[in-house]
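> sequence unknown, structure follows:
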């Protein structure tokens, strides 16, 4: 596969650059140091973080109670707010008597504007097929550091004006162009949450642990961010480390994705990085400034990776569960950025706190380790034991099917029929019914021999697809088969095993495989929706994708394909 940057990848890279320059007090990385006083920076941060978090929290309720309004989020409005926020910060440098007012106003505008653009990009990536959406997101994340570091080549006197006058309009233009290719006839966009609140309650029950894990890492990054306010040299390191982390994590993920198939969840990522982060905090009081810079860089590298994975996770939840992408991303964001703000306040306030003669870094290390430890207990299910089980096992992991896998070229049933002059849809049926819409009596020219030949061709096609599936499934088992989660992937009987063989052979997602197995077992649309806690419209969409990928038209053909696998 050729990694050719799409306009959406460039647009997302421009947005990440704008957001990175606003994260550390507007465009402060490129503004005079004498302007970056503690009072100005703190004022901006409190205004920006409150507005940023408030925008996500408001979007949770807004997308639930007013889903049509969430659908009409304007690109121009979000981009205009980011432009106005940057302009306020520039004005604050020249209007000394209004400095704090303009800084606070710029923080609010940038906070709401950046949150709006984040959710616009989330809606776009969620609307694409999983592989295409994730690839464009990763490529955009990898491009962002190059755009960001290119700003250092521009004289600092011009950079402050370059962000609002060039990068913000470019970002808005790319978003507008990208949104044009969105398919809004998907269940996630047509969904009316109040019609099935059980689905949304189940989603929050399944994924609050994942949101908490990302929030704990955001808390750690917020602590470092607060320390950076007190130490200018740390601030510089964190700015660079954040963008380098985006580049490294995107590059590594692309290489791994190209070479193998794998699947994991955000809680698993947290458990992997937890020993590194908590060890870093425990060593913080004992080592010097060099270690502080090193740990700050590591923390923000990890946080950059997790933010990218969070967007992928939320997009997959939207596709699999058929829920509003703004709702789930805003749910994650409201948890994550609240914890990051609390971490910032700890890092900033700890400089004036002492306990029994201890240095302030001991306070930071102790409280940060406490928060990380509680999060680990909650994520592993040992803190709230009565809540574990179903929720812990149904959190859908992020799936990556190897980019270098051979494309499936199954023999087309529709193609065989078209050669005989029949309509490609003549043998189709509605998913999960297995009833053919083809009536031989409607065409006297169709003889019994012709019908028998058609049946034989369909049978031969099914056998050829089955043989191809077996070969591909066997090869996949030997190389990098995605590791199943605690619940998904259990082989219960022969039918279950054959469904997983088809999953590996034809690139079905885990949720599509679950739906396929339930179809094969004779469940109705309503029964599948009730069992998986999703809407019936979402079940029909998954069924359509399954039938398209397998190149079949009915439940009966699905059963024939599964039976042909043998084993």
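Ah, there it is. As the structure is a prediction and not an experimental result, all values here were calculated from the model. Numbers count the residues shown, from 1 in each chain.
> going by C-alpha atoms from here, please, whenever you check contacts or count neighbours.
OK.
> the closest residue to residue 291 other than its chain neighbours: neighbour count?
Excluding the flanking residues, the one nearest residue 291 by C-alpha to C-alpha, 6 or more residues apart in numbering is residue 284, at 7.5 Å. Residue 284 sits with 18 neighbouring residues when counted by other C-alpha atoms under 10 Å.
> ranges for the helices of the stretch 401-550 of the chain?
With DSSP state H, counting those that start in this stretch as the criterion, the stretch 401-550 of the chain has helices at 413-419, 448-478, 494-506, 510-520, 525-532, 536-550.
> do you know which of the ones you listed lies nearest residue 141?
helix 510-520 (25.7 Å; C-alpha to C-alpha).
> tell me which other helices or strands that closest one touches.
Identification of packing neighbours for helix 510-520 by 3 or more C-alpha pairs under 8 Å, 6 or more residues apart in numbering; DSSP states H and E yields helix 494-506, helix 525-532, helix 536-550, helix 555-565.
> mean neighbour count and distance to residue 237 added to the ones you listed, as JSON lines?
Formatted as JSON lines, those follow (neighbours: other C-alpha atoms under 10 Å; distance: least, C-alpha to C-alpha, whole Å):
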{"stretch": "helix 494-506", "mean neighbour count": "21", "distance to residue 237": "43"}
{"stretch": "helix 525-532", "mean neighbour count": "17", "distance to residue 237": "46"}
{"stretch": "helix 536-550", "mean neighbour count": "19", "distance to residue 237": "46"}
{"stretch": "helix 555-565", "mean neighbour count": "20", "distance to residue 237": "56"}
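> re earlier: residues in contact with the residue nearest to residue 291?
Counting by C-alpha atoms under 8 Å, 6 or more residues apart in numbering, residue 284 makes contact with 291-292, 361-362, 365.
> filter those residues down to the buried ones.
292, 361-362, 365 (16 or more other C-alpha atoms under 10 Å).
> so which of those residues belong to helices?
Among these, the members falling in helices (DSSP state H) are 292, 361-362, 365.
> what about versus this one:
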């Protein structure tokens, strides 16, 4: 989809929405994967397996094994991408299909072999956790390798298609769906990854990167993004608690999948529309702070409202969590492109924190349901634990004690560091925001900064491309820019190639002339 045709910020029409959701192998394949994943590793039930099979013990052991292996797979990917980067350069789809397929076979087999049901379910949970984590890694690498606008649109659009496909599965008889998933749907979304990965430019720094050659880059990445990971992890903790309630209470688990997928559909459509408006900027920490009042209030009300409230809270929290995982994937892809780092590393870093906190919430909620301490009802104890962690993550998101006692941090906006780590929806700030009535005009450091902003707006440069362009225009060498931005020199050279291609130039002097003399008025545009 081409943006920048003058329609940005206009009304959403049916044709425009279709262009935003225009089907392609990447978005449809990812959507089908999400739908199938929701049928096996989502809430508190298996919607396409017989209800009489789904005892509390069966569901608990499945989700326990699945969750633990899922989060440990991210940790293994994080370590493996750093110490064995060659192993993460290829799209090894066949090794991901195998555990996912075998996991579904174990689930189906557990229905027919009562004596082995618990062991088959536990094995199925572990295999599906491993296969699901592997597929998420493959999709993350695919979206990160695309241009930012294309990758973000496919990711958000695929989330919308995932909810649509999930509800479409209900049109198929339940007895058939369980067999179609491993035999038909799994090969389809695996094929989508194989086909899309053929067009990937494997010369990008993210695929050639050897982390141990420049560990300072990776240390800086962790320092910049750990706060965002903890904020998403706080929501993961809360959804883990709601999953424990869904497993323990059939009235909650029976509708959590349907309600959460419906809410995800609405939230993803809203996110897609927001992504279209090119002056919208949002980062994970800022988004967490925006949702914080709602989430903390919802948990405070949990002990006082009827049981019906639990299923609605579970559904909405899962939807919010789904949107935050989309933002997390966008931010990870953004970091891979901007800094030239292995996408498996940054996604594994986020994932192991987020999903391990989810496991803590699940185990803590399960344990808390069976005890009463100091006269406090189990549900009230769960709510207090959730509120405490949410508040703690909010404090961390604001900068914690370091910000409190740091004069420098006191001068920065909440949730930001000296280098921007926020997700700028809309393909990394493709154009500078226009000044609205009553809004203060942008403040520029000097004429060079203003000229760079004008060039960025006209050519729809990303934030990092603009940063590199301005540093080049100020006379910095590639080595100095790499040192200043804490990335490899190869990454800066790649940004320069993309920058020159977008600007239609071939030499550094042409860039200097363009930035120094660029005047939108001569092109019939606003200044």
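Nice, I can see it. Nothing here was measured: the structure is a model prediction, and the numbers come from that model.
> give me the TM-score for this pair.
Aligned and superposed, the two chains score 0.89 in TM-score terms (TM-score structural alignment, normalised by the length of structure 2); 493 aligned residues with a C-alpha RMSD of 2.3 Å.
> map the residue nearest to residue 291 of structure 1 across to structure 2 for me.
Residue pairing (TM-score structural alignment): residue 284 of structure 1 is matched to residue 302 of structure 2.
> same thing with residue 17 of structure 1?
Aligned by TM-score structural alignment, residue 17 of structure 1 pairs with residue 35 of structure 2.
> what about its match, neighbour count?
Residues near residue 35 of structure 2, counting by other C-alpha under 10 Å, number 24.
> residues in contact with it?
By C-alpha under 8 Å, 6+ apart, the residues touching residue 35 of structure 2 are 162-163, 165-166.
> which of these ranks first by neighbour count?
Going by other C-alpha under 10 Å, residue 162 tops the contacts of residue 35 of structure 2 with 28 neighbours.
> before we move on, the earlier item: lining up the contacts of residue 35 of structure 2 with structure 1, which overlap?
Contacts conserved in structure 1 for those, using both residues aligned by TM-score structural alignment, their matches' C-alpha atoms under 8 Å: 162-163, 165-166.
> format these as JSON lines; extra columns: secondary structure and distance to residue 20 of structure 2.
Listed next are those as JSON lines, based on DSSP: H, G, I helix; E, B strand; the rest coil; distance: C-alpha to C-alpha, whole Å:
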{"residue": "162", "secondary structure": "helix", "distance to residue 20 of structure 2": "15"}
{"residue": "163", "secondary structure": "helix", "distance to residue 20 of structure 2": "16"}
{"residue": "165", "secondary structure": "helix", "distance to residue 20 of structure 2": "17"}
{"residue": "166", "secondary structure": "helix", "distance to residue 20 of structure 2": "20"}
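> which among those residues gets closest to residue 1 of structure 2?
Distance to residue 1 of structure 2, by C-alpha to C-alpha, is smallest for residue 162 among those, at 19.9 Å.
> give me the number of residues near the closest residue to that closest one other than its chain neighbours?
Using C-alpha to C-alpha, 6+ apart and skipping the chain neighbours, the partner closest in space to residue 162 of structure 2 is residue 31 (3.6 Å). When neighbours are counted by other C-alpha under 10 Å, residue 31 of structure 2 registers 26.
> equivalent analysis for the one 10 residues further on, please.
For residue 41 of structure 2, the tally of surrounding residues (other C-alpha under 10 Å) stands at 19.
> for it, list the residues it contacts.
Listed by C-alpha under 8 Å, 6+ apart, the contact set of residue 41 of structure 2 reads 63, 66, 128-129.
> quickly check the residues you listed for the two that are furthest apart.
Most distant of the contacts of residue 41 of structure 2, by C-alpha to C-alpha, are 63 and 128, 10.0 Å apart.
> out of those two, which sits in the more crowded spot?
Using other C-alpha under 10 Å as the criterion, residue 63 of structure 2 and residue 128 rank with residue 128 on top: 33 against 29.
> tell me the contacts of the more buried one?
By C-alpha under 8 Å, 6+ apart, the neighbours of residue 128 of structure 2 are 41, 66, 99-104.
> buried ones in stretch 427-446 of structure 2?
Neighbour-count burial for stretch 427-446 of structure 2, with 16+ other C-alpha under 10 Å as criterion, is recorded at 427-432.
> just stretch 280-287 of structure 2 next, same as before
If you call a residue buried by 16+ other C-alpha under 10 Å, then stretch 280-287 of structure 2 has these buried ones: 281, 283-287.
> just stretch 149-167 of structure 1 next, same as before
151, 159-160, 163-164, 167.
> what span of structure 2 lines up against stretch 221-228 of structure 1?
Going by TM-score structural alignment: stretch 221-228 of structure 1 matches residues 239-246.
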